Structure formats: structure tokens, C-alpha cells
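Participant: attaching a predicted model along with its sequence, questions to come.
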Amino acid sequence: MKLRRVIAVAVAAGVLLGAGLSARAAELEGQREELLAQAGEVAAQADAAEDRTHYLSGTIALAEDQRDALQALADARPAFVDQLTALAAAFENAQGKVDVSDERVAAVSAQQTVLAERRAPETIAAATATIQALTTKVDQDVAAWDRGQVASSSATGASWAASGPDGYARVRAALDLVGGGGVGLFESSSCAGGTAPACANSDGFIKYRADVATWSEGRLNWAMAHELAHIHQFRVWGTLNDSRAYRDMFGGDPEFLANCMAVVRGYPGSVGCDPAQQAWASGIWVGAVR
């Protein structure tokens, strides 16, 4: 009887112990699942934090790039402004001497490019170089005009001889009309020993024979446009003669090229030029040899 009671107690204790273990296991499983859920939440938060970190890092890097780009632009602008100031002084010095209308158009274009640029400092550097080149060109043109005036005074003492002041005024008006305002002009019979009615000098002035003053308006305008074209050719003479396109399209003939340049300005002579030749010749008026 006593043995039965011991066995019953042992069985009851085993049942209670098994129930306790089951309850403990269930509790531990619940805790494990809770911990897994918390770990998943922490991992998600960590991933979100990492994403935010990457986003912030990218945003900061972009802002730094933009800051550096703006600083580079700011650093490049003073040199452009300095060159623009120099060009303005050159334009002022050219008044009444040299036609700078083409150079003004080019300068405005460069200025608009700089004002619109928001990223590339090299664009501003290129515009600065353009303005510097324009300043050099205008200064050289003015210097050539000054030399022409000296040559004119020493050659004749006056700008006319046989053609008289009225004849000179007519030729002068034609030269001004075709874009040669400020280019030196005087009468002379020395062009090709007197066989050429007009000629241009590499120092930047034009001579005409007395009878040119009696030519028809159309012929006179063409002649002045033609001689003015030679003045512009002289300004790029070395580059021009090195150009293969010049040799291929014009046979290296400055007279043919001058005719085409006159056509571009609206003063055709007796020699025609095709559209490609006209397009190429137009660049010489602005100092561009393609």
C-alpha cells in the first residue's frame, strides 16, 4: 500500500513537472518570437537609418559639388570682367577710326554666354579668351588706322589731289557705307604703278586713283568693299595663306576671295561665288579662318 502511494506521488510529480516544462517551453518560445520580432524591427530601423545615411551622404556630396562649381565660376568671372573693361576702352579709342560693329556683336554673345553659365568655369575661360582676342584685334586695327593717317599726310599733304574735296568725299562716303568707317583713305596714282584704280595697304589704309571718284555708285561701292576686304585679309594673312580650304576653294587668290567677301557684304562684282565660297569668305570679315 505504501509502495503504491510512492508510485502515485512520483507519477503525479512527473505530470506536474512535465506540465511545468511545457509551460516553460511555451514561455521561452513566446520570448524567442518576441525577440525575433524586435530583432526584425531593429534590423528594419537599421536599414532605414543606413538608407537615410546614404541619402544624406549623397545630398551632402552633391551640395559640395555644386558649391565647388559655383566657387569655380565665381573665381573665373573677375578675369572676364577685367577683359571686358579693356575691350570697352578699346571700343572707345576706336570711335571715329575703326568700325567695330562685328566685334561688338561677338562681345555681346560672349557676355550672354557667361551670364547663362551655371556649371563649367572653362566656358567662362573660353569667353575671356574671346574678349581678349577682340581687344587685341581692335587695338591693332586702331594702330593700323593711325599709321594710315600718318602715311596719308606724308604722301600728299591732303587726302586728295586731282579728284578734289568733292571727289574724295564721294569715295569716302562709299567706303564708310560698306563698313570701312575709320579706315584711312587718300588719293594716289601709285597703285601698281598707276595701272590699278585702287589698292589696300597692309598698314590698314586704302588708296584710290582720281578717276575712281567719277565711277557709278554701284561700281564705286563694290570697289571700296573689295579693297576693304583686303584690309581684313591682311589681319589674318599668315593663317589665311596656311589654310588648305583657302587654296582649295579660292586657288590661294586674294583677289578672288576679296570679290567673294564683297558679295557677302551685298556688293557683287563681275565674278560670282557659290554659296560655299560665300560662307567661307564671310569668316574673314570677323577674323575667322576656317
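Facilitator: Perfect, thanks for sending it. Numbering: from 1, shown residues only.
Participant: okay, CA-based contacts and neighbour counts for the rest of this
Facilitator: Noted.
Participant: buried sites along stretch 47-64?
Facilitator: Buried residues in stretch 47-64, counted by 16 or more other Cα atoms under 10 Å: none are found.
Participant: brain fart, stretch 14-21
Facilitator: So, applying 16+ other Cα under 10 Å, stretch 14-21 has no buried residues.
Participant: what is the distance between it and the centre of its chain?
Facilitator: Computed by Cα atoms, centre = their mean, to the nearest Å, the chain-centroid distance of stretch 14-21 equals 92 Å.
Participant: cool, stretch 35-48 as well?
Facilitator: 57 Å.
Participant: check stretch 62-78 too.
Facilitator: The answer for stretch 62-78 is 19 Å, by Cα atoms, centre = their mean.
Participant: what comes up buried for it?
Facilitator: 69-70, 72-73, 76-77.
Participant: do stretch 246-256 as well
Facilitator: Along stretch 246-256, these residues count as buried under the neighbour rule (16+ other Cα under 10 Å): 246, 249-250, 252, 254, 256.
Participant: below is structure B, check it against A:
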Amino acid sequence: MIRRFVSVSVAVAMMLSVGIMARANGLDAERTEAVAELTALAGTTRTALQRTDYLEGAVERAEDDTADRAAVLEVRPAFLTEITALSTALAGAKGKVDTAAHRAAALSAQQTVLDERADPDTVKNATATVHALTAKVGEEVATWQAVQLAQSAGPGGPAWSTSGPDGYARVRAALDRVGGGGVGLYESSSCAGGNAPACANSGGYIKYRGDIANWSEGRLNWAMAHELAHIYQFRVWGALNSSGAYRSMFGGDPEFLANCMAVVRGYPGSVGCNGDQQAWASGIWVGAVR
């Protein structure tokens, strides 16, 4: 009986011991899980704090960037005004002065302004550069006009009147294009009492009526080539008028010969000439009367 009681007591004790151990193990597991959760929570908290710091920094940077861009945008209109002024100056300088370097500098300044996002002083400096370019182009055009007036004025006065400097420049460019770069040119309404659009003088210069400055390029080139031909005729005038070939091939007509000489230069008018006439006329350009 006593042995049975002892056996039962031992069994109960063992069961209690196992239960206590199981409970202890369960508590350890719960503690481990709780520690893991707290660790994860702490990590999440740190991440959240880091994100908050990053966002605050990003907001500050964005505010700074916005302020910088606003400052740049504020000074851009002045740059655009100067670019417009330079474009007008360059258009007025066409055919008068070489503006390639000025255009390149303006394009560089424009790209600098387009790329700039933070520093308004960079835009201001570019604006000053373009303003200086405009002034430079204006000075060069004024110098060109003064030189043209001094070098090309004929005996009748200034180089131009009704055609203006731009009209004169267009006629001058046509004369230069056909080979008359060293020939004087000035506007006059005196050619055939104003009935002829242009005429050559034996003194070595050409006069033009103001309205031909508006002629098409092809017609204007032909007119200047025709008048330049007369200048070359004057240089061999005596031999020319003594030439039997001139009388037989051109009827002694200097206008017909001038048209044919223009054809030789590549500027045909409304009156053509055959191959033999062109070959003979080409000699006048080099001072040869065959």
C-alpha cells in the first residue's frame, strides 16, 4: 500500500515537473517572440525617423531649387529682349559685314542661358554679352556705310538717295557679283533722262535708277553685267569702233555687244547671241579686239 502511494506520488511529481518545464519553454518562446517584435519595431522606428530626416532634407532642397529657378526666370526676359535686338541688327547687316563670329557668340550665350537653372548672374552676364554684340554689329555696319559712301560716291554726289543704304547695298552686291568690285557706283535718275534703269560712264563708274534696287536678283545681276560690259568697252573704245568684225557681227551696236558680253559672264538677258558672237565678245573682257 505504501509502495503504491509512493509510486503515485512520484508519477504526479514527474507530471508536474514536465508541465512546469513545458510552461517554462512556452514562456521562453513568448519572450523571444516579444523581443523579436520589439527589435523589429525599433528598426521600423529608426527607418521612419531616417525617412523623416530625408524628406525634410528633400523639402529644403526643393525649396532652395525653387527659389534659385525663380531668380533665374526673373532675369530671362531681359536676355530675350537683347536677343531680339541682336536679331534685328544681324538682319540689317546682311550683305554688308561678316557676322558669323557674332552669331556663334550669340548662340553660345543662348545655350548658356538655356542650361542655367540656379545662378541669375550667369544669365545677366550672357545678357551683357549679347548687348555688346548688338552694339558691335551696329558699329561695323556704320563703318561699312561710311566706307561705301566715301569710295563709291560719284561726281553727282552721295552714293544713294531714294534707294537708301539697303537698296544701294543690294545693287552694289550685284555689281560685285558679276565682276565689278572695283567699279564706282552711285544712284542717279539722269540715265537717258531717267528713262534708262542704269548706265555706264566713260569715267569708269556706273549710275543706277533707285527703283532697280527692288528688281529680282537675276534681272539685277544681268543689268550690272550689261553696264560693266560698257565699262570694258570704253577701255578699248577706239579699237572697237575701228573693228570691221564688230560692225559685221554686232552692227556696230554697243548695246548688243554688251548683252552678248553679259551672256559670256553667265548673265543672259532677253537678247541672245550665237557662239561666234560670244567668242568674239569674250575678248573685250580681257581687252582684246579681234
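Facilitator: Cool, the structure landed. What you see is a predicted model; the values in this text were computed from it and never measured.
Participant: what's the TM-score here?
Facilitator: Superposed pair, TM-score by TM-score structural alignment, normalised by the length of the first structure: 0.48. Supporting alignment: 141 aligned residues with a Cα RMSD of 1.4 Å.
Participant: the buried residues of stretch 246-256 of the first structure in helices, which ones?
Facilitator: 246, 249-250, 254, 256 (DSSP state H).
Participant: farthest pair in the residues you listed?
Facilitator: Met249 and Pro254 (11.3 Å; Cα to Cα).
Participant: how near is Ala198 of the first structure to Leu175 of the first structure?
Facilitator: In this structure, Ala198 of the first structure and Leu175 of the first structure are 12 Å apart, going by Cα to Cα, to the nearest Å.
Participant: higher neighbour count, these two?
Facilitator: Set Ala198 of the first structure next to Leu175 and count neighbours by other Cα atoms under 10 Å: Leu175 wins out with 26 against 23.
Participant: tell me who's in contact with the more buried one.
Facilitator: Leu175 of the first structure makes contact with 181, 221, 224-225, 228, according to Cα atoms under 8 Å, 6 or more residues apart in numbering.
Participant: for the residues you listed, which one is nearest Thr239 of the first structure?
Facilitator: Leu228 (18.3 Å).
Participant: for Ile206 of the first structure, see how far away the closest one is.
Facilitator: Taken as Cα to Cα, the span from Leu228 of the first structure to Ile206 of the first structure is 8 Å.
Participant: got any residues that touch both of the two?
Facilitator: Ala200.
Participant: so which helix or strand takes in Ala107 of the first structure?
Facilitator: Per DSSP states H and E: Ala107 of the first structure is located in helix 101-116.
Participant: hmm, who's touching that helix?
Facilitator: Taking Cα under 8 Å, 6+ apart as the rule, helix 101-116 of the first structure contacts 123-124, 127, 130-131, 134, 138, 286.
Participant: packing partners for the helix or strand where Val59 of the second structure lies?
Facilitator: Assigned by DSSP H and E, Val59 of the second structure falls within helix 2-93. Applying 3 or more Cα pairs under 8 Å, 6 or more residues apart in numbering; DSSP states H and E, we find helix 2-93 of the second structure packed against helix 120-152.
Participant: show me what counts as buried in the helix it packs on.
Facilitator: Buried-residue list, helix 120-152 of the second structure, by 16+ other Cα under 10 Å: 120, 122-124, 126-127, 129-131, 133-134, 136-138, 140-141, 145, 148-149, 152.
Participant: ok, and the closest non-adjacent residue to Ala223 of the first structure?
Facilitator: Of all residues not flanking Ala223 of the first structure in the chain, Ala198 sits nearest, at 7.6 Å (Cα to Cα, 6 or more residues apart in numbering).
Participant: ditto for Met261 of the first structure
Facilitator: Closest residue in space to Met261 of the first structure, ignoring its immediate chain neighbours: Ala281 at 5.3 Å, by Cα to Cα, 6+ apart.
Participant: residues touching that neighbour, list them.
Facilitator: 257, 260-261, 264.
Participant: what is the burial count for Thr136 of the first structure?
Facilitator: Count around Thr136 of the first structure with other Cα under 10 Å applied: 15.
Participant: now do the helices in the stretch 1-150 of the first structure.
Facilitator: 2-94, 101-116, 121-156 (DSSP state H, counting those that start in this stretch).
Participant: what helix or strand is Val263 of the first structure located in?
Facilitator: helix 254-264.
Participant: which parts of that helix are buried?
Facilitator: 254, 256-264.
Participant: got the angle for whichever helix or strand comes after that helix vs helix 254-264?
Facilitator: Going down the chain from helix 254-264 of the first structure, the next helix or strand is helix 275-284, by DSSP H and E. Angle of helix 275-284 of the first structure versus helix 254-264, following axes from the mean of the first three to the mean of the last three Cα atoms, to 10 degrees, is 90 degrees.
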